[in-house]
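*Asks:* no letters, just coordinates:
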């Protein structure tokens, strides 16, 4: 794959997602849930911990199986809320939580108490959505900028959570497949329906 600018890459990966049928999407969602749940003990993310995930929409790699599986396994789950100035807050997700359409993005969000950035001090793992991730950990987002700013804000945190992007297996691509800039904060890893892969320093000693 040759280097694509971000807009061309977004169009490419959106087109490939649109071509996936319902069976393929369901299988990928099942695999995502299995791989995340299997990895948590080795990552020393114990039940009772809070995991930051995302409430999938459209053709995103679905968390419809993952989120309830995390709750049943004893984890607290928080998902993002789009706030003004492209900032994120967080709200608890549980089965049956009331949802409302965000006024700022094409996503549904839980109705209820919102938590600011400080909640990340007790979150050991963040599962972030993306359109693609390359082997250097660069994440291609939808272009809204919410996660770019959020991940950037974590870069200097003393106890920064592990950051793992969730993508379909064909969206984990070689380094240099799409444009990245100095403002893009590399992820620690990527999880697909096939495996959990670590990048850079996180790859050392990781066998998940």
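*Replies:* Arrived safely, thanks for sending. Note that this is a predicted model, so its numbers are computed, not measured.

*Asks:* C-alpha from now on. contacts and neighbour counts both.
*Replies:* OK.

*Asks:* the nearest residue to residue 77 once chain neighbours are set aside in helix, strand or coil?
*Replies:* Leaving aside its sequence neighbours, residue 77 sits nearest to residue 51 (CA to CA, 6 or more residues apart in numbering; 5.1 Å). Each residue gets one of three states, and residue 51 gets strand by DSSP: H, G, I helix; E, B strand; the rest coil.

*Asks:* so residue 51 touches residue 122, yeah?
*Replies:* No: in this structure, residue 51 is not within contact of residue 122 by CA atoms under 8 Å, at 9.0 Å.

*Asks:* the more surrounded of the two?
*Replies:* Legend: neighbour count by other CA atoms under 10 Å for residue 51 and residue 122, higher for residue 51 (25 against 13).

*Asks:* which residues does the more buried one contact?
*Replies:* By CA atoms under 8 Å, 6 or more residues apart in numbering, the contact set of residue 51 is 75-78, 123-127.

*Asks:* ok, now with 6 Å
*Replies:* Residues near residue 51 by CA atoms under 6 Å, 6 or more residues apart in numbering: 77, 123, 125.

*Asks:* second structure for comparison follows:
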């Protein structure tokens, strides 16, 4: 069993039945494993993930992509962002607002990033230039989503801050229909994660070993 799956094992109830794990427990397990990944593993995963993502037809045809800059043990995204820019794609990156909503700015290269720490949270790399407003994401052809896991239905487990729940709700209200793609490690594609009524499935997951599509999105 892989280390990532060990961190996300289901608890067992006293009668022997598998209990549905809560999101907080799952998040702790996935984050603990990510935090222990060697740097060379993270680098190799980032290169492989970028290669597979760039083969997606949705990204090949995209004019605007909303993405993010990976931090810590997240699957790396910078190589992918630079490759998209080299194709002439407009890349939007999020900036965290005080209420956990996301504003957006354009990525024009590593020099356009600022390292921002929001209170006691992990420092994030955000666009240093003009802010375009939270609604800017509705013009994206593809939205690349961070996450900790995705299940066989395409349901994504996020970090719990609610920022991307707001993004997805904003897209729905605007009638926008971008391709939703989550970037993960291979073992973070699992059988099932807890989902609530407001959760929405993604269209695809890209991992270092390839792409998996979902029909429920």
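*Replies:* Happy to help now that I have it. Note that the structure is predicted; figures quoted are calculated from it, not measured.

*Asks:* circling back to that earlier point, shared neighbours of residue 51 and residue 122 of structure 1, anything?
*Replies:* Counting by CA under 6 Å, 6+ apart, no residue touches both residue 51 of structure 1 and residue 122.

*Asks:* give me the contacts around stretch 103-116 of structure 2.
*Replies:* Contact with stretch 103-116 of structure 2 is made by 91-95, 123-128, 130-134, as judged by CA under 6 Å, 6+ apart.

*Asks:* please produce a ChimeraX select command covering the buried subset of these.
*Replies:* Written as a ChimeraX command, the selection of buried residues from those, which uses 16 or more other CA atoms under 10 Å, is:
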select :91,92,93,94,95,124,125,126,127,128,134
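
*Asks:* okay, and which of the contacts of stretch 103-116 of structure 2 map to strands?
*Replies:* Counting by DSSP state E, the contacts of stretch 103-116 of structure 2 place 91-95, 124-127 in strands.

*Asks:* just to revisit the earlier point, quick check, nearest of the contacts of stretch 103-116 of structure 2 to residue 101 of structure 2?
*Replies:* Distances from residue 101 of structure 2 to these, taken as CA to CA, are shortest for residue 134 (7.6 Å).

*Asks:* ok, the closest residue to that closest one other than its chain neighbours to residue 188 of structure 2 distance?
*Replies:* With sequence-adjacent residues excluded and distances taken as CA to CA, 6+ apart, residue 134 of structure 2 is closest to residue 103, at 4.3 Å. Separation of residue 103 of structure 2 from residue 188 of structure 2 (CA to CA, to the nearest Å): 28 Å.

*Asks:* same question for residue 49 of structure 2.
*Replies:* Counting by CA to CA, the gap between residue 49 of structure 2 and residue 188 of structure 2 amounts to 14 Å.

*Asks:* tell me which of these two has more neighbours.
*Replies:* Under the criterion of other CA under 10 Å, the comparison of residue 49 of structure 2 against residue 188 puts residue 49 first, with 25 against 21.
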